[in-house]
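[1] Only the shape, not the letters, is given here:
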């Protein structure tokens, strides 16, 4: 049997769950997992269904789903449940998130297929080689930014990447690049956004004497560090902590937050709702 994940959103009304479950039952589908959310603030309905189906060709299933969706004004996507998501990682000179994602991937903890690593530094080419992942060194300067991003996009598209992860890639993407990667690029910011945006957030946090530090995984948009938030977490801090203490403690939080965001995205558990997200964990 073929396993699929159906995600959808539409204006809320009676009968949506009945229509979807009935549609699947009529085609011999077996629902293995289902979750829904009615957003009373926006009047929208969100749903994620994992199901197994036998005997219905995928093209026919998609065509019939399109007919169902038209009747409810649905935005929908159908994914193969057991197909790992093709992913490209971007990194600069901080490798803790990169190392963590590679380890989780090879340990079978993330349903991704890491196709390439792109970096503006050479620091992690040996790490990439140890996991047998192609490493692309693309230096970036103010004068070469456009050409560098063109090369990055060429690699991303050549690998068929459905997900791009900025695993501490310390470059601001152009508006054009953000547009090309809309909804499929995740960034980890070493701060509990919206506090301490931009560069050196741990220095900013230390200067303010914070009692909590954190990390935020969010989708990349043209608005710096303001994309829809997927996951956040915090760690305690006190007056005895140095900037180095905060930075070291924050690395663990960053790695865990990013890994959870990547996992949820690659399992098609994250649905966008304007500048917010709906996450079926």
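    Okay, I see it. Keep in mind that what you see is a predicted model, and the values were worked out from it rather than measured. Residues are numbered from 1 along each chain as shown.

[2] hey, let's count contacts and neighbours off CA atoms from now on
    Will do.

[3] Could you give the separation of stretch 189-206 from the chain centroid?
    Its chain's C-alpha centre and that of stretch 189-206 lie 20 Å apart, by CA atoms, centre = their mean, to the nearest Å.

[4] What residues sit buried inside it?
    Judged by neighbour count (16 or more other CA atoms under 10 Å), stretch 189-206 contains these buried residues: 189-193, 196-197, 201-206.

[5] May I ask you to confirm that residue 43 is in contact with residue 37?
    No: with contact defined as CA atoms under 8 Å, residue 43 does not reach residue 37; the gap is 10.5 Å.

[6] Okay, one more to line up with it:
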């Protein structure tokens, strides 16, 4: 693995522009690029950025040595994988036409790169996907990353994310909450969500509801609700089926597991850790795949435990870790900092 960083003077955006056709306050952004490694990629992209009137403020580069481990990293032709997160800014007003030309220029540039996939994110929230042989695809026109939250009984991750979002410390909009734990309208969580105009949906997952029926209900709620960029399993203690995962875009479901993966997968990781007498406990945020608790890891947090700790002690420590790990994972995703290479993630911090 090779990591290198190229930085130069930071440009401060002084002015912004607002228009009626989905461009709002665009003065800076980032491009997350993944392609087969070759010479001159940084130079090629930088020329396009500067040629369109933007200043490259940073270019963080990583080369994943996929030739050494093609199975684990998902290499298609044995080439190493080049990854880079470019940051850019400009100090003058930018028109919608200029933004469109910039996107098309970048798309044309990256189309010449092998196995290229890239994401362009502006500070207005405009998110554009650029891929080889395709026109720019608008993921989100503007605004914060839209999130749907799923949880069961434990509420610590939900309340933590809601608090961070309320104070502007996490750039997300929570569109709805789905839970398989019943909470009456008088419940504090329900009252908080009502005050914030966030819909709450209860879905029964009891045996009486029938196998698969609860997932169909969840899917119906997601389908008829406003489109979200990310579904977050904030301690949702049910396994989603392969058909549900295929229905969602790739790498658009994030889970927080209350254990330090790859150890202690599945149910009761607190008890598993206690029974094994481990000296470190932790939490793991990861993308959800068909393999239970084996998706690409986004963030982990650890703390020390001792022989004198009870399962309750471990749970209390772990829950604090879960909140922090999930928040940081979502921050990486919303700030265009995550690239997945096979089973691994590259996080540009």
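    Perfect, I can see it now. Everything numeric in this text was worked out from a predicted model, so none of it was measured.

[7] After superposition, what is the TM-score?
    After superposition, the two chains reach a TM-score (TM-score structural alignment, normalised by the length of structure 1) of 0.94; 281 aligned residues with a CA RMSD of 1.7 Å.

[8] Please enumerate the helices of the stretch 51-200 of structure 2.
    70-73, 96-110, 156-166, 188-195 (DSSP state H, counting those that start in this stretch).

[9] follow-up on the earlier one: neighbour count for residue 43 and residue 37 of structure 1, which is higher?
    Neighbour count, other CA atoms under 10 Å: between residue 43 of structure 1 and residue 37, residue 37 has more, with 15 against 11.

[10] Can you tell me the residue that sits opposite the more buried one in structure 2?
    In structure 2, residue 37 of structure 1 lines up with residue 62, judged by TM-score structural alignment.

[11] circling back to that earlier point, closest to residue 140 of structure 2 out of the helices of the stretch 51-200 of structure 2?
    Between residue 140 of structure 2 and the helices of the stretch 51-200 of structure 2, the tightest spacing by CA to CA is seen for helix 96-110, at 13.9 Å.

[12] on contacts alone, who are the packing partners of that closest one?
    Packed against helix 96-110 of structure 2 by the contact rule (3 or more CA pairs under 8 Å, 6 or more residues apart in numbering; DSSP states H and E) you find helix 41-51, strand 127-131.

[13] hmm, try it at 10 Å
    Helix 96-110 of structure 2 sits against strand 28-36, helix 41-51, strand 117-122, strand 127-131, with contacts defined as 3 or more CA pairs under 10 Å, 6 or more residues apart in numbering; DSSP states H and E.

[14] Could you identify the helix or strand that succeeds the longest helix along structure 2?
    Criterion DSSP state H: the longest helix present in structure 2 is helix 311-334. Sequence order places strand 338-341 as the next helix or strand after helix 311-334 of structure 2, per DSSP states H and E.

[15] can you list contacts of that next one?
    Contacts to strand 338-341 of structure 2, defined as CA atoms under 10 Å, 6 or more residues apart in numbering, come from residues 32-34, 64, 66, 70, 72-75, 81, 83-85, 117-119, 251, 287, 296-298, 329-333, 345-349.

[16] same question, stretch 287-295 of structure 2
    Residues outside stretch 287-295 of structure 2 that contact it (CA under 10 Å, 6+ apart) are 231-233, 239-246, 250-257, 259, 261-266, 284-286, 296-298, 329, 340, 342-345.

[17] so it matches what in structure 1?
    Going by TM-score structural alignment, stretch 287-295 of structure 2 sits over residues 219-227 in structure 1.

[18] Okay, helices next: where are they in the stretch 101-250 of structure 1?
    Counting by DSSP H, counting those that start in this stretch, the stretch 101-250 of structure 1 has helices at residues 125-130, 145-158, 175-180, 201-208, 243-266.

[19] related to what we said a few turns ago, for the helices of the stretch 51-200 of structure 2, which one sits closest to residue 46 of structure 2?
    Minimum separation from residue 46 of structure 2 across those (CA to CA) falls at helix 96-110, 9.9 Å.

[20] Apart from its neighbours in sequence, what residue is nearest whatever residue of structure 2 lines up with residue 140 of structure 1?
    In structure 2, the residue matched to residue 140 of structure 1 (TM-score structural alignment) is residue 205. Among residues not flanking residue 205 of structure 2 along the chain, residue 214 sits closest, at 5.5 Å (CA to CA, 6 or more residues apart in numbering).
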